[in-house]
Structures are given as structure tokens and as C-alpha cells.
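Visitor: sequence and predicted structure below; questions after.
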Amino acid sequence: MEYRVNLCETPPQAVLRIPLEVRPDLLSEGIVSGMGRLSEVAEKAGLTANGAPMITFHRELPAEDAIVIDFGLPIEAAPALGPSSGAELVIQSPTLVARTSHRGGYGDIDAAYRALREWLQQAGYRPVGPPTEAYLIGPDEVSDPRLLSTEIRIPVSPAPAIAVHLPTAFPDAVERTRTVLRERGFGVVTEFDVQAALRERTGQHIEEYLILGICNPQLAGIALATDREAGLLMPCNVVVRADDTGVLVEAVDPTLLVQVLARPELATTAEEIRRMLAGALASLARPAAAAG
């Protein structure tokens, strides 16, 4: 199915929250049981629901071991709960989330999570909290899994980087990145092979990971003429690193320089560097897209 992703800010709300243990091999049964527990506690406490029940995963669901996940139910303001309920009332602050909806059973809900992760990479956002599933139509309401409707929400914030994903081999991605950066006026002044350094010096093994230090001499001169401390943030780092489906190329957002140094007069130069970097990474992605 097609997943549409959008950003929204969740409103402040009171939530009845109960941590419960769930087994991965009995996930549907665990969700139904948890929702029943939520309803039972809410009814005994005289609480009125004003939203869909939801669960929050604080870590990935393991293959075998049970984990504790938070079951939540948005409610109207109400009296305090007794300690024997095993639940608590919490006030959730407004939060920026990326969200999408999954229709159908939970066996293929991973596709919705993949769509969210791909959207975050392309839109320049990063997750800043655990995902939450809100059961708009849950298994406690219908027996036919085709009728289930689940909204997945991930708290996000703007990423401090410009990034592009390349479905290609690591050596090819590195060479293309060097070439495109030079064509766009950036000199590659340093290279640091993080994978090799960690393996040789600490014995640690990580994925292929290269840091390129780049600089545009003309724009660097303008920035230094404005503030000599601008050199502390030079050269600009570009990271090329392998992931499960290809290679991620990330460039630090140069507009951060303006924020760190609190020098608004650097804004024009920083925006120009960002425009050039964004253009370089965009052109880096085009051949791969055309080839697909």
C-alpha cells in the first residue's frame, strides 16, 4: 500500500499510561489484553477517553524475549489514580511528529515504518523519541484484520545535516562524492577512514565510514574576514557511510555556524554554502535515480 507521511504537532493532553509486558509471538493478544486493561482502569477511576488508545515502544521488539511497552489512553482531566491500579496520569507536552497510517494486519506494518524512515531521510528530519502506534481501529473492535487502522507517530526535529541516500556500493559512492564536490567548487582537504582507524587502534569493527573535510576557499575567506573564530568550524565535514540498503552521504548544515558564533552577519555566506552543498548532494542522487 502507499504510505503518505506528514508533519503535525500533537496537542498537550492528559494520558492514562500503563506499562505492560508483551511477548512478540503473542503481539496481537498482548495488544488486546493491554487495551482491555486500559479500559478497566479508566472505568474504575471514572476517566473519560477522548482519543484512540496507543502503545509506545521504547526499544525494538525482540525476536523472542518479552519487553515492557507503554499502553496509553488520552483522557479528560480526572481524579488521581490509586497506587493499586498500576497506572499513572501524565501530561504530554506538544510534540512535532511525523506520522503515517497503516491499514490491515500487523504482519506487514514494517512497511509503514520503512516509509517513515525513508521520508525522514529525504525531508531532513531525525527521530528524537520512540515510535507510538495509535489504534484508530484496533483488534479489540474488529475481528477482521483487514479492517484494522493504525497511525504510527515518530517524534522528530530538523536534522543538523543535509543528506542523500545512494543505493550503490561504498567505493562508487565515495568516488562520486569526491567528484561532485570538486565540480561544485569544494576542495577535499582531509579524509579520515573511521572504519580503518577504529579497527587498527581499538579492534572495533563498524560499517564503512569515511569523513571528508571540504572547503570553498572564496567563501571561507569571506567568513574569516567577518570573524576569525569561523575557522573553528572549518573545514565542513561530509560523512559517507554504509547502511543496510546502500550508502548515506551527509553534510553538516553550515548555517549552524551562525547559531554557534551568534554572528548574524555570517548568515548570507552560510546560506550560500548550504545552497551549494544541497545542490551537490542533489546532483549526486540524480544518476542513481535515473538508473533505477
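Guide: The structure has been received and is ready for your questions.
Visitor: all contacts plus neighbour counts: C-alpha atoms, from now on.
Guide: OK.
Visitor: now tell me what touches stretch 211-229 from outside.
Guide: The contact list for stretch 211-229 (C-alpha atoms under 8 Å, 6 or more residues apart in numbering) reads 185-194, 230-231, 234-240, 261, 265-266, 269, 273.
Visitor: A further structure is provided below for comparison with the first:
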Amino acid sequence: MKYEFNKEVKGEFESVKKIVIEKLKDEGFGALYTLDMKEKFKKALNEEFRRYEILGACNPKFAKKVIDIDKNIGLLLPCNVLIEQKDEDTIYVSIVNPSAVINISGNDKIIKLAKEIAEKLERVIKNI
């Protein structure tokens, strides 16, 4: 099982990021935070790096369900979304496959919910 869903998209970074966020919203997810690795590497290491941002995506409905089943499952949340500048007009978008990650919980109820979440995130990738 692949641990991610991914797609290359032609376009400008911020435009693609905006579309990704919109498609996440269409499936009930919000972006809790953005981690800008280019900025972090520049500040911490004084090194240049390509645009590489990680969004922490959360669907509150599903997050509540899985936390109610296992209070420690938060260690595996939220669902990360990677947006990376590949070249001038190509953006690489990748979203974690929760089914691959959540399987380590060993909890059948959570694994079943992870499949539902994975279907939603796979639609996000297909629709960008």
C-alpha cells in the first residue's frame, strides 16, 4: 500500500496551493497550519531551498471519531499535505494515505474510518 496520493500540476505555486485548500474544504478538511520548509531552512541553516510547504489538514468530524476511539491517535494526526515546487511551472502535490499510516494502530474501527478518510483525500488529488 502506498503511503501517499500524489499528482504533478502545471501552474504557479500559490495558485495551486489555493486550489488544494479549496479541494480539501470540498471534502470537509481545513488547513490547520502551513509549515514553510524553505523559510525554516533559510532561518535555521542559512541555506536556500525550493518552495516546499506542508499543510496540516484536518476533518474535525473524522478526527473526533478516531480520538473518541483512541485518545493517543492524535500522534498520527493531522493528515499532511505536501506542496513542492518541482520547476518553474510544475508543482508536486502529495497527500498522506491515512490507511497506510493508521494501520499501525491495529484498531479495526480506526482502520475502517481511515479508509473513508483516504477516499476523500484521494478525491482531493484527483480534483486538483
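Guide: That came through fine. If you're wondering where the values come from, they're calculated on a predicted model, not measured in any experiment.
Visitor: so in the second structure, which strand runs the longest?
Guide: If you go by DSSP state E, the second structure has its longest strand at strand 79-87.
Visitor: which position in the second structure pairs with G246 of the first structure?
Guide: Using TM-score structural alignment, the equivalent of G246 of the first structure in the second structure is T90.
Visitor: tell me, how many residues neighbour its match?
Guide: 16 (other C-alpha atoms under 10 Å).
Visitor: could you do I95 of the second structure as well?
Guide: 23.
Visitor: so what's it up against?
Guide: Counting by C-alpha under 8 Å, 6+ apart, I95 of the second structure has contacts 4-6, 79-82, 121, 125.
Visitor: same question, V9 of the second structure
Guide: 16, 90-93, 128.
Visitor: reformat those as CSV; add secondary structure and distance to L45 of the second structure.
Guide: Below are these laid out as CSV (DSSP: H, G, I helix; E, B strand; the rest coil; distance: C-alpha to C-alpha, whole Å):
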residue, secondary structure, distance to L45 of the second structure
V16, helix, 27
T90, strand, 26
I91, strand, 24
Y92, strand, 24
V93, strand, 25
I128, coil, 33
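Visitor: now tabulate the residues you listed in JSON lines and tack on distance to A63 of the second structure.
Guide: Output for the contacts of V9 of the second structure, formatted as JSON lines (distance: C-alpha to C-alpha, whole Å):
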{"residue": "V16", "distance to A63 of the second structure": "26"}
{"residue": "T90", "distance to A63 of the second structure": "32"}
{"residue": "I91", "distance to A63 of the second structure": "28"}
{"residue": "Y92", "distance to A63 of the second structure": "26"}
{"residue": "V93", "distance to A63 of the second structure": "22"}
{"residue": "I128", "distance to A63 of the second structure": "23"}
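Visitor: need the buried ones from these selected in PyMOL.
Guide: Selecting only the buried entries of the contacts of V9 of the second structure in PyMOL, with 16 or more other C-alpha atoms under 10 Å as the criterion:
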select buried, resi 16+90+91+92+93+128
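Visitor: report the buried members of the contacts of I95 of the second structure.
Guide: 4-6, 79-82, 121, 125.
Visitor: packing partners of the longest strand of the second structure?
Guide: Where contact means 3 or more C-alpha pairs under 8 Å, 6 or more residues apart in numbering; DSSP states H and E, strand 79-87 of the second structure is packed against helix 13-26, strand 52-58, strand 90-96.
Visitor: columns distance to K43 of the second structure on top of the ones you listed, output as JSON lines?
Guide: Shown next, in JSON lines, are these (distance: least, C-alpha to C-alpha, whole Å):
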{"stretch": "helix 13-26", "distance to K43 of the second structure": "21"}
{"stretch": "strand 52-58", "distance to K43 of the second structure": "14"}
{"stretch": "strand 90-96", "distance to K43 of the second structure": "23"}
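Visitor: ranges for the strands of the stretch 1-150 of the first structure?
Guide: 6-10, 13-22, 54-56, 67-75, 88-92, 95-103, 125-127, 132-137, 149-158 (DSSP state E, counting those that start in this stretch).
Visitor: among the ones you listed, which comes closest to P287 of the first structure?
Guide: Proximity to P287 of the first structure, assessed across those by C-alpha to C-alpha, is greatest for strand 125-127 (23.7 Å).
Visitor: identify the residues contacting the closest one?
Guide: Against strand 125-127 of the first structure from outside (C-alpha under 8 Å, 6+ apart): 120, 154-159.
Visitor: of the contacts of stretch 211-229 of the first structure, just the buried ones, ChimeraX syntax please.
Guide: Restricted to buried positions by 16+ other C-alpha under 10 Å, the ChimeraX selection for the contacts of stretch 211-229 of the first structure reads:
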select :185,186,187,188,194,230,235,236,237,238,239,240,266,269,273
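Visitor: circling back to that earlier point, please point out which of the contacts of I95 of the second structure the first structure shares.
Guide: With both residues aligned by TM-score structural alignment, their matches' C-alpha atoms under 8 Å, the contacts of the contacts of I95 of the second structure that the first structure also has are 4-6, 79-82, 121.
Visitor: returning to that earlier point: next, format the strands of the stretch 1-150 of the first structure as JSON lines and append distance to A111 of the first structure and mean neighbour count.
Guide: Output for the strands of the stretch 1-150 of the first structure, formatted as JSON lines (distance: least, C-alpha to C-alpha, whole Å; neighbours: other C-alpha atoms under 10 Å):
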{"stretch": "strand 6-10", "distance to A111 of the first structure": "16", "mean neighbour count": "13"}
{"stretch": "strand 13-22", "distance to A111 of the first structure": "22", "mean neighbour count": "20"}
{"stretch": "strand 54-56", "distance to A111 of the first structure": "18", "mean neighbour count": "23"}
{"stretch": "strand 67-75", "distance to A111 of the first structure": "21", "mean neighbour count": "21"}
{"stretch": "strand 88-92", "distance to A111 of the first structure": "28", "mean neighbour count": "14"}
{"stretch": "strand 95-103", "distance to A111 of the first structure": "9", "mean neighbour count": "21"}
{"stretch": "strand 125-127", "distance to A111 of the first structure": "17", "mean neighbour count": "18"}
{"stretch": "strand 132-137", "distance to A111 of the first structure": "14", "mean neighbour count": "21"}
{"stretch": "strand 149-158", "distance to A111 of the first structure": "11", "mean neighbour count": "20"}
